[in-house]
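Participant: Fold the following and give me the result.
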Amino acid sequence: MNESLNFIEQIIEEDIASGKHNGEVHTRFPPEPNGFLHIGHTKAICINFETAAKYGGITNLRFDDTNPTTEDTSFVEAIQRDIKWLGFDWEDRLYFASDYFGQLYEFAEKLIENGLAYVDDSTSDEIAEMKGTPNQPGKNSPFRDRSVEENLQLFRAMKNGDFPDGAKVLRAKVDMESPNMLLRDPLIYRIKHAHHHRTGDDWCIYPMYDFAHGQSDSIENITHSLCSLEFIHHRPLYNWFIEKLGIYPSRQIEFARMNVEYMITSKRKLLKLVEKGLVSGWDDARMPTIAGMRRKGYPAAALRTFCDKAGVAKRENLIEIELLESCVRDELNKISDRVHVVIDPLKVIITNYPEGKVEMIEAINNPEDEGSETRMIPFSREIWIEREDFREAPNKKYYRMGPGRNVRLKNGYILHCEDYKKNEETGEIEEIYCTYYENSKSGEDVSGVKAKGTLHFVSAEQAVKCELRLLDYLFTDPTPDGHDDKDFLDFYNEDSIKVVDAYMEPALAKAKEGQYFQFIRNAYFTLDPDSTEDKKIFNRTVALKSSWKK
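Facilitator: Have a look, this model is predicted:
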């Protein structure tokens, strides 16, 4: 067997070799439309689509929309948008569990007719108590031995809306003494007088997820149901339904979910962040949702690479966020334009440069791209540099600007620092006075003048103000939901976003969504959708270099 294969591929190749499913591979990605997709879903999407493609198979997109009170069409649209952005296409294979409500109902009646399901009048608390504990067997419901005829009559009355919510449920008759709690007569239908985003008010009973999910796979002839590890205990129940109903035998295979430091992958907890106003929405650039990561500036290719490098495992593990950021950084290095933006400005006046003169200097957009175009940036007598790029008394290891020192401007001239002015009250440096070497603009020091440091800059008169959102991790702890004694919100990072104004070169005024930029010597940034023609807003995506400490 090929050792380079992951365990899912090994199983599939064994199935193909044995002729199972006629050698076909048909997978599906089955999200619930009750929130946005997150980093964990990214892995599931990649595994399902890429595994099928590797073996010449196909992948369905199916929404398991069985809970009308939490689902919405806006989530359906957002999920489709995210999957396409990641680079995957389900073509014409878009399905919904609600497409199969009629067939699922017939399955339920078949179980009743075969004495394998019954209507229970017990309350949810009573049912929970009957189920016992992992160390204690459950007890049969007093309604478990109802006749087939009575169960059919009651179930049809449930369907017709004759009972209020919670009055009755339909349960599968499996084994109340099973060590697997999920097999202790699980609920398969409940009453919900709620409007469904697709079926409207056609139904007032809805199948439970565990009943709809496996059967929907079977209806679609899914050969390999690839899902995350939390569903491993559900597999015996899915197999029980398949066996008792005599339907297509989809095979469920579980893999470890994607757990990444400083991120959470619980929709319930992500929803809590949204509802409490701790983030601006599901697509907040600090969120671990696909929409949030896209807004932050993570390229789709970087997320796919990350999933590939993280691998397909059988056991849960915690992946260092540095691996994700490294994949993002590597991709951005290839595709980002290098641009001049000054965040903490300090004015430099070039005393021997003509007043009123504006010179256009050529700059290459991306030196990593052989076919990269160039653009022109303005240079004038007064420029802005970063405040940290000047020291009154620099040491030998400091190669930036200081009194009596030479420094090169990126794409521009070499300057010599002559003097500076301080604010008499605060002691803060207000202006730097320099001269420039007129024949030093080229990449070579044709003047014979040496400069060890290189600074980025913007022309003071032509620079355009912009807003930067300096993003940090949403949580202060690498495992915010991994503490039994604390709530995940205890680790919410109050300083996860800092908004500052900056000066950018004028070409950035034409920046568009979906473009990626390296702010020279600072970090990678991308344009935020909140931007307008008059005000550009950029999100910090990732640092230029790792600050990770092993």
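Participant: Please make it C-alpha for all contacts and neighbour counts, starting now.
Facilitator: OK.
Participant: So T59 belongs to a helix, correct?
Facilitator: No - read with DSSP: H, G, I helix; E, B strand; the rest coil, T59 is strand and lies in no helix.
Participant: Could you also give me the structure for this second sequence? I'd like to compare it with the first:
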Amino acid sequence: MSNTENTKPTNFIHQVIEQDLEQGTNGGKVVTRFPPEPNGYLHIGHAKSICLNFGTAEKYNGECNLRFDDTNPTKEDQEYVDAIKSDVEWLGFKWAGEVRYASNYFDQFYEWAQHLVREGKAYVCDLSPEEAKEYRGWATEPGKDSPYRDRTPEENLDLLERMRKGEFDEGSCVLRAKIDMASSNMNLRDPILYRIRKESHHQTGDKWCIYPSYDFAHGQEDAIEGVTHSICTLEFADHRPLYEWFIENLPVPSQPRQYEFGRLNLNYTVTSKRKLKQLVDEGHVSGWNDPRMPTISGLRRRGYSPQAIRNFCDSLAVAKTDGTVDMAQFEYFVREDLDKNAPRAMCVVRPLKVTVTNYPEDQEEWFELPNHPKDESMGMRKVPFSRNLIIEQEDFAEVPPRKWKRLTQGVAVRLRGSYVITCEEVIKDAEGNVIELKCTYDPATKGANPEGYKAKGVVHWLSADNSVPCEVREYDRLFAEENPDGDKERDFLEFINPESLVLVEGSRCEVGLANAAVESRFQFERTGYFCVDSESSEDKLVFNRTVGLRDSWGK
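Facilitator: The predicted structure is shown next:
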């Protein structure tokens, strides 16, 4: 598996920074920023950007700002702001100083817009959106100048101020930069600087009814904050000439540079914010933090640890091309982390009753089992054994297949860490379903592995009298298609995996897990890795399946 060995992935941005440091560029400083738009929850692609920006600052003793590019109040919300801050902190990163917002600089942006107008490099345009689209031209043919392009600076300043005061309706006019309507780069064809949005803003309230475009705000924010390396994903490469045009034509306090890297895509999922929002809004998932979602909050609720996510992101090359990573590679890092750090426990997901007929009815004894087979520092736990037990339904077969190493009639099997039992009788209901096994135990086989006795197999178990009821949510990949976005003739929703969530009630777990904290992670022996769900309460213990013990997808 690529990038899971002790090989160092390529990172061209670090190569650039090291060259800058050698040459004394930027005074030997490294300042990065993570600039999300607060119009949705962060996903695994953002995690790569977070790790790159914050990790780069850490590596070179620099600073990384958290800044919200909140220039579109129609799609933004304080809920998203709070969720993004929580995600960054949960991943273990700290931003420099206070949280920053594009809206902190709205007054400065407006002054710079006026500066461009005075310089004859911006104008108020009254073309309708439909007309503006027609005038813009196509990639294969140049656009044509707006009939309002030659307004005088004095007229444009007056119109811009009237826009700011709310005298015009939404869509009636915009402020545009005067660059080149014949440019081969569509972003340079007189882009919009300000548009009218008569919406209240989550940070500035009703102070403004015009808002800067993302392109106009982005580079200037970097300049104000002294960002040295503005790192963004590859789709912004065509925007870089515009980024640089603003920096060159405004009296900004510094000269940041933009660098683009390939974004992270995972198969069997989507990372488009629009599509993730559609999944939430249409009820295909329970919310942004649904454990099937590729959002950071969803991965957290699923049971993925921040260290596993960081290890995965750090294993990826930072290159100038986009790429898709196999979900199995991500899950490798999740298993590797949980195998080292998750304590062991036993949970019977689909119980089958076992009566140990030669064990005293009124007796109970406790067995000590290690919390981790390779880490003694995690200590021991105690599990009760009684006459009435439960095992997994799938651990018994009336007609066992070849090489069967679990329970069947007349065959001895070890119950993990306790005794060897032998099934003597099978009880069925009226429909022929197996509902109980009558077994006997061998007192001489007490313990984890007594000398001189080898059972055919090992199964996990619980006392039916002294265990905790729980609900198990078996999560799998949200999409059954490797590339749900790949078929342009079909809606991506058609590929939702109908087995992505299976609710199992009637499960039981060790009594010691009764008060397990939310987000606690465990390896349920022989079953997989699980996490205590945020919906758990004193009355209902809920476990989410994080990942299986091995990759079995598609096998």
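Participant: what about the helices in structure 1?
Facilitator: For structure 1, applying DSSP state H gives helices covering 7-18, 39-54, 73-86, 101-113, 124-130, 148-159, 209-219, 235-245, 267-275, 290-296, 300-310, 321-335.
Participant: out of those, which comes closest to V174 of structure 1?
Facilitator: Minimum separation from V174 of structure 1 across the helices of structure 1 (Cα to Cα) falls at helix 235-245, 8.5 Å.
Participant: what about the strands in the stretch 401-550 of structure 1?
Facilitator: Using DSSP state E, counting those that start in this stretch, the strands assigned to the stretch 401-550 of structure 1 run over residues 406-409, 414-422, 429-436, 454-455, 458-459, 464-471, 497-504, 516-519, 523-527, 537-543.
Participant: ok, and which of those has the densest surroundings?
Facilitator: With neighbours taken as mean count of other Cα atoms under 10 Å, these reach their highest mean count in strand 458-459, at a mean of 26.
Participant: quick revisit: quick one: the helices of structure 1 as JSON lines, columns for distance to Y524 of structure 1 and mean neighbour count too.
Facilitator: Formatted as JSON lines, these follow (distance: least, Cα to Cα, whole Å; neighbours: other Cα atoms under 10 Å):
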{"stretch": "helix 7-18", "distance to Y524 of structure 1": "36", "mean neighbour count": "16"}
{"stretch": "helix 39-54", "distance to Y524 of structure 1": "20", "mean neighbour count": "21"}
{"stretch": "helix 73-86", "distance to Y524 of structure 1": "20", "mean neighbour count": "16"}
{"stretch": "helix 101-113", "distance to Y524 of structure 1": "48", "mean neighbour count": "18"}
{"stretch": "helix 124-130", "distance to Y524 of structure 1": "52", "mean neighbour count": "13"}
{"stretch": "helix 148-159", "distance to Y524 of structure 1": "56", "mean neighbour count": "18"}
{"stretch": "helix 209-219", "distance to Y524 of structure 1": "41", "mean neighbour count": "21"}
{"stretch": "helix 235-245", "distance to Y524 of structure 1": "44", "mean neighbour count": "17"}
{"stretch": "helix 267-275", "distance to Y524 of structure 1": "26", "mean neighbour count": "15"}
{"stretch": "helix 290-296", "distance to Y524 of structure 1": "10", "mean neighbour count": "24"}
{"stretch": "helix 300-310", "distance to Y524 of structure 1": "14", "mean neighbour count": "18"}
{"stretch": "helix 321-335", "distance to Y524 of structure 1": "7", "mean neighbour count": "18"}
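Participant: coming back round to it: compile the strands of the stretch 401-550 of structure 1 into CSV and extend it with columns for distance to E261 of structure 1.
Facilitator: Supplementary listing: those in CSV, determined by distance: least, Cα to Cα, whole Å:
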stretch, distance to E261 of structure 1
strand 406-409, 39
strand 414-422, 44
strand 429-436, 41
strand 454-455, 34
strand 458-459, 37
strand 464-471, 16
strand 497-504, 18
strand 516-519, 25
strand 523-527, 21
strand 537-543, 15
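Participant: nearest to E77 of structure 1, of the ones you listed?
Facilitator: Of all these, it is strand 523-527 that lies closest to E77 of structure 1, at 22.6 Å by Cα to Cα.
Participant: Could you tell me where that closest one falls in structure 2?
Facilitator: Strand 523-527 of structure 1 corresponds to residues 528-532 in structure 2, going by TM-score structural alignment.
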